[in-house]
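Student: sharing a model prediction with you, sequence too.
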Amino acid sequence: MSWSEACHLDRSLLSLEHFFSIPPDYAQTLTGGLTNRCWKIVTTDNKSFVWRPATHITKAFSISRFQEYQILSAIESSHLSPTAIHINDQGLLVDWIEGESLTDSLSFDSLLQTMIKIHDLDTQRLPLAPFNYTARVDHYWMLLSDEHKVPAFAEIYNRWRTAPNLADVGLSLCHFDLAGYNMVKTEQGNKVIDWEYAALADPRLDLTLSIDVMDEKPLEAVYRYCQLRGIEGVDDWVEGVLAWKPRATMMAMLWYLLAYQLWGDEQYLTQAEKLQQAFCS
């Protein structure tokens, strides 16, 4: 649609008027992102950008566009991510990554190789507080209305709301949503998009989340990760992934419940109930 039509639909785009010396040619909404409606913006000289707005939805999910900007700026030289172009209180502008989506064609080995590159990034330059699992799930729970705090969900939340007591393997930059739908095949290699949930955290939680999304066998996946990364203390990683698994599932359950509350889309409730039933089985 035209730039003026897009600005009429999403007022946050107006905050970019001073950034673009000439109004962009057009903008289109991007499908696929569950958390928010993002925009692809194309300028008159055919440059493409992605606008990632800050809204009540991002706030509900504890997403900070400023933190996302800091992460992207700090890891720019890795060439694993989009370049952060501009930040303001309305959202974040990043460059568009041209390439082929890996939604249906990503091998788990390829995902692990990219994950390891992310986990090996120097975190000294990242001005971030470490991810607090309990604070995150408590935040989701507190935002839920009483109709969702039924015993079936409450019991699971209360049982798994504290982080596991594990051997320390250090903190890494974690993407927290690494899968084919967030990866793009380019001439320079695979790149990763949508860093809104990224944080400094236990890399075993990041690994757990991707094992679940890719429906891989946990033991084989952990051994392969450790083999590729040259880690000898595999037991600590196996124990960590197995301990994080029910917690990651509970966190996803609350995420879907909150998504259902915010959007009213039945598919989110169905997904939350499916995860709740997985605990019963």
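Tutor: That came through, no problem.
Student: from here on, contacts and neighbour counts on C-alpha atoms
Tutor: Noted.
Student: thinking residue 24 is in contact with residue 4, fair?
Tutor: No: using Cα atoms under 8 Å, residue 24 is not in contact with residue 4; the gap is 9.1 Å.
Student: so what touches stretch 123-137?
Tutor: Here stretch 123-137 makes contact (Cα atoms under 8 Å, 6 or more residues apart in numbering) with 62, 67, 70-71, 74, 161-163, 171-173, 199-201, 251, 254.
Student: can you flag which of those belong to helices?
Tutor: Among the contacts of stretch 123-137, the residues falling in helices (DSSP state H) are 67, 70, 71, 74, 251, 254.
Student: which residue is the nearest non-sequential neighbour of the third one?
Tutor: Spatially, and ignoring its direct neighbours in sequence, residue 71 is nearest to residue 126 (6.6 Å; Cα to Cα, 6 or more residues apart in numbering).
Student: can you classify the one you found as helix, strand or coil?
Tutor: coil (DSSP: H, G, I helix; E, B strand; the rest coil).
Student: give me the neighbour count for it.
Tutor: Residues within reach of residue 126, counting by other Cα atoms under 10 Å, total 17.
Student: structure two is appended below for comparative analysis:
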Amino acid sequence: MNKNSELIKLIEKTALNFNFKKISFKKLQNGKVNNSFLINDDENKKKYILRINSLKSNKFNISRKNEIIILNAIKEYEIAPKIVFSDPQLKFLITEYIDGSVCSKKNFSLNDRAILKKIIEKYQKIEIGLPKFNYLKHIEKYQKIISQKSIIDNKLKKRLEKFYPHLESFQNKNWSPVLCHHDLNPSNIIKTDKGMKIIDWEFAGYGHPEYDLHCIGLIDKGDFFFNELINIINDLWHMINNN
């Protein structure tokens, strides 16, 4: 069975009105966690994104259920791809295709930053019944998973030991959580004719209101704590992904 046949077999379960003789698939550059394909529906002149979720999702502390809740909560704000079909078993997801130009560090202008800041302020006001994101447990889980597969070098171990007291103090503070993307970088931002859109919400949760602002550089870069928090999460993620 070739790859197209496998994908058709997968989306046949969706009961979407596809003429399978007139659709084609194009494999996209892999995201951080999944395999994604562009679906070209030639008959209806539409495009979709089919994302096949990685078996590593749990290792990355990703809640597919929460992701669906979040995408449904923000759909009316026109800032993210709309869900076309969500697999009940959460093995794959089909969303609308966002047609536009992907941002990069080089072409992310001051005006783009101003627009994005307003979008962040908008989605942070959306109330979602999710628990407060626990950054301490998140990093501890990453460290545990890595330790099961390999030895954490002394430099990283000392770095974590030094950081954990600060992280525990931060987590126990009475900050009010807001909707947080948690992976906000230019490659997840697309400029379209209908405005700026943000993709890849799989790491999203109810997090700290400054996290996304630090991620994208819209707030003081000299903040040691947030710089270290973001860098440690990214470094540990890469270690898990490479195992």
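Tutor: Here it is on my side, so go on. Predicted model only: the values in this text are computed from it and were never measured.
Student: coming back round to it: so which of the contacts of stretch 123-137 of structure 1 is the closest to residue 105 of structure 1?
Tutor: When the contacts of stretch 123-137 of structure 1 are ranked by distance to residue 105 of structure 1 (Cα to Cα), residue 173 comes first, at 24.8 Å.
Student: need the counterpart of that closest one in structure 2.
Tutor: Counting by TM-score structural alignment, residue 173 of structure 1 lines up with residue 179 in structure 2.
Student: list the contacts for that match?
Tutor: Residue 179 of structure 2 makes contacts with 123, 124, 125, 126, 127, 128, 204, 205, 206, 207, 209, as judged by Cα under 8 Å, 6+ apart.
Student: switch to 6 Å and redo it
Tutor: Contact partners of residue 179 of structure 2, counting by Cα atoms under 6 Å, 6 or more residues apart in numbering, are 124, 205, 206.
Student: hmm, back to that, so for residue 24 and residue 4 of structure 1, which residue has more residues nearby?
Tutor: Neighbour comparison, residue 24 of structure 1 and residue 4: the larger count goes to residue 24, with 20 against 16 (by other Cα under 10 Å).
Student: thought residue 45 was touching that one, still the case?
Tutor: No: the criterion here is Cα atoms under 6 Å, and residue 24 of structure 1 misses it with residue 45 at 8.8 Å.
Student: which residues do these two both contact?
Tutor: Contacts common to residue 24 of structure 1 and residue 45, judged by Cα under 6 Å, 6+ apart, are absent.
Student: residue 37 of structure 2 - nearest residue in space that isn't next to it in sequence?
Tutor: Closest to residue 37 of structure 2 by Cα to Cα, 6+ apart is residue 27, at 4.4 Å.
Student: what lines up with that neighbour in structure 1?
Tutor: Residue correspondence to structure 1 (TM-score structural alignment): residue 27 of structure 2 is matched to residue 29.
Student: what about the helices in the stretch 1-150 of structure 1?
Tutor: For the stretch 1-150 of structure 1, the helices defined by DSSP state H, counting those that start in this stretch cover 3-9, 56-60, 65-74, 108-119, 133-143.
Student: right, so those: which one is the most enclosed?
Tutor: helix 65-74 (a mean of 20; mean count of other Cα atoms under 10 Å).
Student: mean deviation (superposed) between that one and structure 2, please.
Tutor: Taken over the aligned residues, the distance from helix 65-74 of structure 1 to structure 2 averages 1.4 Å (mean Cα distance after the TM-score superposition for structure 1).
Student: and the closest residue to residue 41 of structure 2 other than its chain neighbours, how many neighbours does it have?
Tutor: Nearest residue to residue 41 of structure 2 in three dimensions, chain neighbours excluded: residue 23, at 4.6 Å (Cα to Cα, 6+ apart). Residues near residue 23 of structure 2, counting by other Cα under 10 Å, number 18.
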